[in-house]
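J.: Output the structure for:
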Amino acid sequence: GTPKGRPIRSPPRGPGGGLLMGRPFGVPVYVGPSWFLVAALITWVFGGQLERVLPDLGAARYLVSLFFAVAFYGSVLVHELAHTVVALRFKLPVRRIQLQFFGGVSEIEKEAETPGREFLLAFSGPLLSIVLGGVFYLALQPVERGTVLGVLLAALMISNLVVAAFNLLPGLPLDGGRMLRAVVWKISGRPMTGTVAAAWVGRALAVSVLIGLPLVSQSTTFGAGPDTSVGVDTVTDALLAAIIAAIIWTGAGNSLRMARLREHLPELRARTLTRRAVPVETNTSLAEALRRANDAGARALVVVDGHGAPLSLVRESAIAGVPEHRRPWVHASELAQDLTDGMRVSAELAGEDLLNALRATPATEYLVVEETGEIYGVLSAADVERAFVRAMARPSAST
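T.: Okay, the predicted model is just below:
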């Protein structure tokens, strides 16, 4: 839970430690710290393979391998940009693209409105990876085999086709899972039903990868004859399978939680969560202000000027910090936070619009006003968070 009275904080706009690479289509692209680890790993592993294929390269093979790592992630970026372009075409805001440990992530802030759009949005990435694989295949045709360029083009062709095939697996959080979600959503008429189905297929996929990948790799290794590195390879394959399985399992769970969040968001309404408030003037003592609030059955205090216009909100946490014997001698206004424009929210706000309004101006209390400008009451961030937790704890209506 969240400590009482803590403001709802704005989500970080950029990943911690991420390096901003540019803003194609106005969307920031970040490279996460884990990418450098993977780039180094790819450079090392691919460099070892180049030693067998192109023995004359010597130490320069690691430069070629580094170029492949960068070019491969360039292909991943193109894959994510495909999602981004389609999302923007459907007027879905994209917060950022992040390249990280296992590929990339396009953070699209809203759900597609129809299953058809969801399917197209999901399929666009793998489709472009297949197209890139085809482009590298065509580029490879006139190139002599056994050359640096030939090996690079072949590796990029294969890696893009692998990315496409992996992403087309029909389980969340993969693109294929989102396509499956869209199909089930279309058939059932319920997006949540699609999410549940695709998430559980994703979890089954995670288990399959965990068990199947080492078995497949082991059988192909044994088929190749005796090899002194089998022990090391087996451990490496098992570790890789565990990492991929964990990413898929976690992603499937997160997809379920996000879907439940979106389903319950409309339940968060400013009007129903707002506390009744009593207006008090600047020189009113805290004791008198609390007496008036108790008499009126109110749970919040708004400091107003002589004309009744709101000036500030008395913080609940500050009241708790004043001993009862001191309250007659402390002005309520001394415990108040001055109102800013962002701390005035409409009583009509609900769901995602309400949360976005609160995140835009972090505070512990907000003044809720009618469309006429009349004071409706005070909204506590702690009340919103408690309501949010309760809503998320309830089972989904459509599962």
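J.: hey, let's count contacts and neighbours off CA atoms from now on
T.: Will do.
J.: In this protein, which residue is most central in space?
T.: In the chain, the residue lying closest to the centroid (CA atoms, centre = their mean) is residue 107, at 5.8 Å.
J.: would you say it is within a strand?
T.: Yes: assessed by DSSP: H, G, I helix; E, B strand; the rest coil, residue 107 belongs to a strand.
J.: show me what contacts it?
T.: By CA atoms under 8 Å, 6 or more residues apart in numbering, the residues touching residue 107 are 94-97.
J.: can those go into CSV with extra columns for neighbour count, secondary structure and distance to residue 239?
T.: Converted to CSV, the contacts of residue 107 look like this (neighbours: other CA atoms under 10 Å; DSSP: H, G, I helix; E, B strand; the rest coil; distance: CA to CA, whole Å):
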residue, neighbour count, secondary structure, distance to residue 239
94, 20, strand, 33
95, 18, strand, 32
96, 20, strand, 30
97, 25, strand, 27
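J.: Which strand or helix spans the nearest residue to residue 155 once chain neighbours are set aside?
T.: Leaving out its chain neighbours, the residue that sits closest to residue 155 by CA to CA, 6 or more residues apart in numbering is residue 68, at 8.0 Å. For residue 68, the host element (DSSP states H and E) is helix 61-89.
J.: give me the number of residues near residue 209?
T.: When neighbours are counted by other CA atoms under 10 Å, residue 209 registers 22.
J.: so how far is residue 27 from it?
T.: Plainly put, residue 209 is 33 Å away from residue 27 if you go by CA to CA, to the nearest Å.
J.: Another sequence for comparison is provided below:
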Amino acid sequence: MSDTGSDRPTGALLMGRPFGVPVYVTPTWFLITGLITWLFGGQMNAVLPGLGAARYLVALFFALAFYGSVLIHELAHTVVALRYRLPVRRIQLQFFGGVSEIEKEAETAGREFWLAFSGPLLSLALGAVFLGGMQLVEPGTVPGVLLAALMLSNVVVAAFNLLPGLPLDGGRILRALVWKVTGNPMAGTLAAAWAGRLLAVAVLVGMPTVALYQAPQASMTSTLVDAVLGAILGAIIWNGAGGSIRAARLRERLPELLARALARPAVSVAADTPLAEALRQVEAAGAHGLIVVDGHGDPVALVREQAVRTVPLHRRPWTATGAVSRGLEPGLRIPADLAGEDLLDALRSSPAGEYLVQEPDGAVLGILAARDVELAFARAMAGQAPLPAAV
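T.: This is a model prediction of the structure:
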């Protein structure tokens, strides 16, 4: 996928394209990296007091290595998604970890399970690798401390992600299991999303409570930090769970986005027809689109509605219809039976204002306006039935 402005998160830096998938570092990553460096550097002073100020360089190395492990975790999801022919839009490294933006759902519960489990599984494997490395170095040295910290952090990442609630990997595993038992992916989503909301409340209340229990004499600053982190993490999980429900309900409605139902009736005219006359024919026929045809009656271009609006009324009798049209490129021909995500993918691959809708035998059905699809998509997101195109 090209690195367009719409693909790049605001303020993010492109770090590379492993497996053809762009990896971005968001501004919040720098914040959390700095926080990890500061906290781990303070802990290093107690473990290796002889390092002095150099402990912060060691802490920075740990923060970078930790996020390298997070990236490997996300790449595991990406590789499995690509193996199942699921497009991955991008990977983001950000506050509280990373995320792989997979644009389609797995087709079966089994694939959903492996797609979700691959990340924690690889984090556990990394933890085992670092554990093995610990056997080769002295425990009281810088390499020993770093390997121990990376082993523990990867195990924690795996354990946290396996918690059974969306949007965590464990929530997707729970969704896959409920889906497998019930045969209903929506039932799995609802079960895992509500588990995620319960988990969000538990994190919100539990993080500061556990911190106080473990260290009753902790400073007010330390307690406040735990409470703020718990609130942020709880809000992320809660919003992610709600977003999963909305996305699942939207996918249930997507099949209702059918090119045939949204196609506008259109009138065919020659390219040299005056625009005023072409618009008169459209009004007389009760149509809402214009197709430019050649001498054999075959469609060669589509009149752009936006371009028509720019032509003043007094100029329309002297403006040829072909002057406000766009040639029919291959991506502008849409099969009448195209629906749902396939329809949206077709429109994304060839951005335009209008598309020609054709029957399987090549007969012209009408014109599909991008804004009609956008309106129908918005109604589907709101849980409303898509309206047919204007007739």
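J.: care to give me the TM-score?
T.: A TM-score of 0.90 describes the superposed chains when it is computed by TM-score structural alignment, normalised by the length of structure 2; 382 aligned residues with a CA RMSD of 2.2 Å.
J.: Using the three-state scheme, assign the alignment partner in structure 2 of residue 261 of structure 1.
T.: In structure 2, the residue paired with residue 261 of structure 1 is residue 250, using TM-score structural alignment. Residue 250 of structure 2 falls in the helix class when you classify it by three-state DSSP.
J.: Relative to residue 140 of structure 1, how far out is residue 65 of structure 1?
T.: In terms of CA to CA, residue 65 of structure 1 sits 18 Å off from residue 140 of structure 1.
J.: got it, and residue 394 of structure 1?
T.: For residue 394 of structure 1 relative to residue 140 of structure 1 (CA to CA), the value is 56 Å.
J.: Could you check which of those two is surrounded by more residues?
T.: Shown here are residue 394 of structure 1 and residue 140; by other CA under 10 Å, residue 140 has more neighbours (18 against 10).
J.: how about the more buried one, what's its match in structure 2?
T.: Residue 140 of structure 1 maps onto residue 134 in structure 2, by TM-score structural alignment.
J.: got it, and residue 163 of structure 1?
T.: Match for residue 163 of structure 1 (TM-score structural alignment): residue 157.
J.: how close does the helix or strand where its match lies sit to structure 1?
T.: Counting by DSSP H and E, the element that carries residue 157 of structure 2 is helix 142-161. Taken against structure 1, helix 142-161 of structure 2 registers an average deviation of 1.0 Å after superposition, with mean CA distance after the TM-score superposition for structure 1.
J.: Please report the distance of the closest residue to residue 92 of structure 1 other than its chain neighbours from residue 118 of structure 1.
T.: Of all residues not flanking residue 92 of structure 1 in the chain, residue 110 sits nearest, at 5.9 Å (CA to CA, 6+ apart). Using CA to CA, one obtains 11 Å as the distance from residue 110 of structure 1 to residue 118 of structure 1.
J.: and residue 326 of structure 2, what pairs with it in structure 1?
T.: Alignment note (TM-score structural alignment): residue 326 of structure 2 maps to residue 337 of structure 1.
J.: shouldn't its match be in contact with residue 313?
T.: Yes: in this structure, residue 337 of structure 1 is within contact of residue 313 by CA atoms under 8 Å, at 5.3 Å.
J.: Going by how many neighbours each has, rank these two and give me the top one.
T.: Using other CA under 10 Å as the criterion, residue 337 of structure 1 and residue 313 rank with residue 313 on top: 26 against 19.
J.: That one touches residue 299, doesn't it?
T.: No: Residue 313 of structure 1 is beyond contact range of residue 299, at 12.0 Å (criterion: CA under 8 Å).
J.: thinking again about what came up before, which one of residue 110 and residue 118 of structure 1 is surrounded by more residues?
T.: Relative neighbour count places residue 118 above the other of residue 110 of structure 1 and residue 118, with 23 against 14, counting by other CA under 10 Å.
J.: Nearest spatial neighbour of the more buried one, chain-adjacent residues omitted?
T.: By the measure of CA to CA, 6+ apart, the closest residue to residue 118 of structure 1 outside its immediate chain neighbours is residue 112, 5.3 Å from it.
J.: Quick check: that neighbour touching residue 122?
T.: No: counting by CA under 8 Å, residue 112 of structure 1 sits too far from residue 122 to count as a contact (10.2 Å).
J.: So for those two, which sits in the more crowded spot?
T.: For residue 112 of structure 1 versus residue 122, the count of surrounding residues by other CA under 10 Å is larger for residue 122: 25 against 18.
J.: Please identify the helix or strand for the more buried one.
T.: Residue 122 of structure 1 belongs to helix 115-140, assigned by DSSP H and E.
J.: mean shift between that helix and structure 2?
T.: Once the two models are superposed, helix 115-140 of structure 1 sits on average 1.6 Å from its counterpart in structure 2 (mean CA distance after the TM-score superposition for structure 1).
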